[in-house]
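Undergrad: give me coordinates for this.
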Amino acid sequence: MSLWEFVQDRWSLLWFQGYQHVSLVIQSLIVATLLALVLACLSYRSSRVTSVALSASSVGLTFPSFALFGLLIAFIPNGVTVSVVALAFYGTLPILRNAVVGLARVDPGLVESARGMGMSRTATLLRLEIPLAWPVIITGIRISAQMLMGIAAIAAYASGPGLGSFIFSGLSRIGGANATNSAWAGTLAIVVLAVLLDLVLNLLGRLTTSRGIRV
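TA: Okay, the predicted model is just below:
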């Protein structure tokens, strides 16, 4: 059976697991974005804390994803929960780095002017600093999304949802009937979904970025 015939024969299952894959990534990405923004807002005003945050984000990305899933399984029995926790962890790191860098680059003069006009620190952060840093932040979100699309395939190891089951099933049966087709179908589907998600995030970034600071 050719790859195309394999895909046609299992199209409904591929579609369903593709939906699960994207849903898992998007949910984890939302959690990661919120966590990263909170951490960035708490750390960017201090150069020492900023340095620690940037170092932590770099070191965190070196932790093997397969090992993290294995460790989490020992404490969390639910595969979906394990998947969301692991993906949120990895997803937070690139966004945190970009958010800290973006906020730190905001012109201090603009911040002082806003404070001089009577804006509170919170209002200045939400209405001035984050919007100005948003292009850098959305870039971090896009990077994180692409990374999570790949890592989410490992969720199948923890009985999580997504297209990873096609890949693991194929790799575990190498030499068997349709084993290669299964692995290729899962891999190519993830690549296609990653491209589509990046296009959506790129459009979202343009729509949510002030026209005056678009590049």
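Undergrad: switch to C-alpha atoms for all contacts and neighbour counts from now on
TA: OK.
Undergrad: OK, contacts around Ala158?
TA: Counting by CA atoms under 8 Å, 6 or more residues apart in numbering, Ala158 makes contact with Phe69, Gly70, Ile73, Gly79, Val82, Ser83.
Undergrad: just the buried ones from these?
TA: Phe69, Ile73, Gly79, Val82, Ser83 (16 or more other CA atoms under 10 Å).
Undergrad: would you turn those into TSV with distance to Arg45 and secondary structure?
TA: Compiled in TSV, the buried ones among the contacts of Ala158 are given as follows (distance: CA to CA, whole Å; DSSP: H, G, I helix; E, B strand; the rest coil):
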residue	distance to Arg45	secondary structure
Phe69	34	helix
Ile73	37	helix
Gly79	38	helix
Val82	33	helix
Ser83	32	helix
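Undergrad: quick revisit: going by distance to Arg142, which of the contacts of Ala158 wins?
TA: Ser83 (19.3 Å; CA to CA).
Undergrad: this one next, for a side-by-side:
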Amino acid sequence: MLWRFVVDRWDQIWFAAWQHFSLVVQSLVLAIVISMLVAFLVYRSPRFSSIANGVSAVGLTIPSFALIGILIAPLGFGVTPSVVVVTFFAALPILRNAVVGLSNIDQSVVESARGIGMGRLRTLFTVEFPLAWPIILTGVRISAQMVMGIAAVAAYALGPGLGGFIFSGLSRLGGANSLESVAVGVIGVVILALILDLLLVGLGRLTISRGIRVSK
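TA: Next comes the predicted model:
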């Protein structure tokens, strides 16, 4: 029974769940930093913005399983290929939303900020970024849900997380506790995805001013 399987392996499940959550959160933070740096560099140029959006679209068509397999050769097994793959896929929706959010800000607002003496960087961080943040955060939430599942696939490269239960169950399908193992991995990933999304919703309420929320 599933309940007995969970009780007997609770320590393993809890540790794997924590590793999974940690992998996703750390990769998500890294993806946000990379995506924002790229977005800040390209959003003022229609040409480079189009290239960034194109890269985001094409990147999402790459099968995560195939990319992990390719990275095993140069990076080996373990945490490193898992972080690279999860970060790569996490960065794509964030980059797209960041470019769109920053590019679509009303230029009259930007010009007003510059008109009262704000420099380019100050305008970016105190005016443009806060206005674009709701759209960027939407991209972060999309990424978080997407890579929570991709992190499970990283178990193919012996990465950390709940994917180990899924692959272990699938490898001995029909054997004792195989379905329970798969179920624990899948249900665990779904629960972690819901928890992370709730945390991001809370982050949005803390970081998006009420005026911007109302206007949206």
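Undergrad: what's the TM between chain one and chain two?
TA: Put the two chains on top of each other and the TM-score (TM-score structural alignment, normalised by the length of structure 1) is 0.98; 214 aligned residues with a CA RMSD of 0.8 Å.
Undergrad: the helix ranked longest in structure 1 vs structure 2, mean deviation?
TA: Using DSSP state H to define each element, structure 1 has its longest helix at helix 11-43. In this overlay with structure 2, the average offset of helix 11-43 of structure 1 from its partner residues is 0.5 Å by mean CA distance after the TM-score superposition for structure 1.
Undergrad: counting by contacts, list what the following helix or strand past that helix packs against.
TA: Using DSSP states H and E, the helix or strand that follows helix 11-43 of structure 1 in sequence is helix 47-60. For helix 47-60 of structure 1, the elements it packs on are helix 11-43, helix 79-104, judged by 3 or more CA pairs under 8 Å, 6 or more residues apart in numbering; DSSP states H and E.
Undergrad: ok, back up a step: for the longest helix of structure 1, packing partners?
TA: helix 47-60, helix 79-104, helix 130-151, helix 179-208.
Undergrad: so for Leu110 of structure 1, which of the ones you listed sits nearest?
TA: Closest approach to Leu110 of structure 1 among the helices and strands packed on helix 11-43 of structure 1 (CA to CA): helix 130-151, 10.4 Å.
Undergrad: with structure 2 overlaid, report how far that closest one is off on average.
TA: On superposition with structure 2, the mean distance recorded for helix 130-151 of structure 1 (mean CA distance after the TM-score superposition for structure 1) is 0.4 Å.
Undergrad: relative to helix 79-104, how tilted is that helix?
TA: Calculated by axes from the mean of the first three to the mean of the last three CA atoms, to 10 degrees, helix 130-151 of structure 1 forms an angle of 150 degrees with helix 79-104.
Undergrad: what's next to helix 130-151 of structure 1, contact-wise?
TA: 21-22, 25-26, 29, 33, 65, 87, 90-99, 101-103, 105-106, 190, 194, 197-198, 201-202, 205, 209-210, 213-214.
Undergrad: returning to that earlier point: comparing the helices and strands packed on helix 11-43 of structure 1, which comes out most buried?
TA: helix 79-104 (a mean of 24; mean count of other CA atoms under 10 Å).
Undergrad: how close does that helix sit to structure 2?
TA: Comparison of helix 79-104 of structure 1 with structure 2 after fitting gives an average deviation of 0.6 Å (mean CA distance after the TM-score superposition for structure 1).
Undergrad: compute the inter-axis angle for that helix and helix 47-60.
TA: Using the same axes, to 10 degrees: helix 79-104 of structure 1 against helix 47-60 is 140 degrees.
Undergrad: how far off centre is helix 79-104 of structure 1?
TA: Helix 79-104 of structure 1 has its C-alpha centroid displaced from the chain centroid by 6 Å (CA atoms, centre = their mean, to the nearest Å).
Undergrad: what packs against it?
TA: Here helix 79-104 of structure 1 touches helix 11-43, helix 47-60, helix 65-73, helix 130-151, going by 3+ CA pairs under 8 Å, 6+ apart.
Undergrad: what's the angle between the longest one and helix 179-208?
TA: Think helix 11-43 of structure 1. 50 degrees.
Undergrad: quick check: closest non-adjacent residue to Phe6 of structure 1.
TA: Among residues not flanking Phe6 of structure 1 along the chain, Asn181 sits closest, at 6.7 Å (CA to CA, 6 or more residues apart in numbering).
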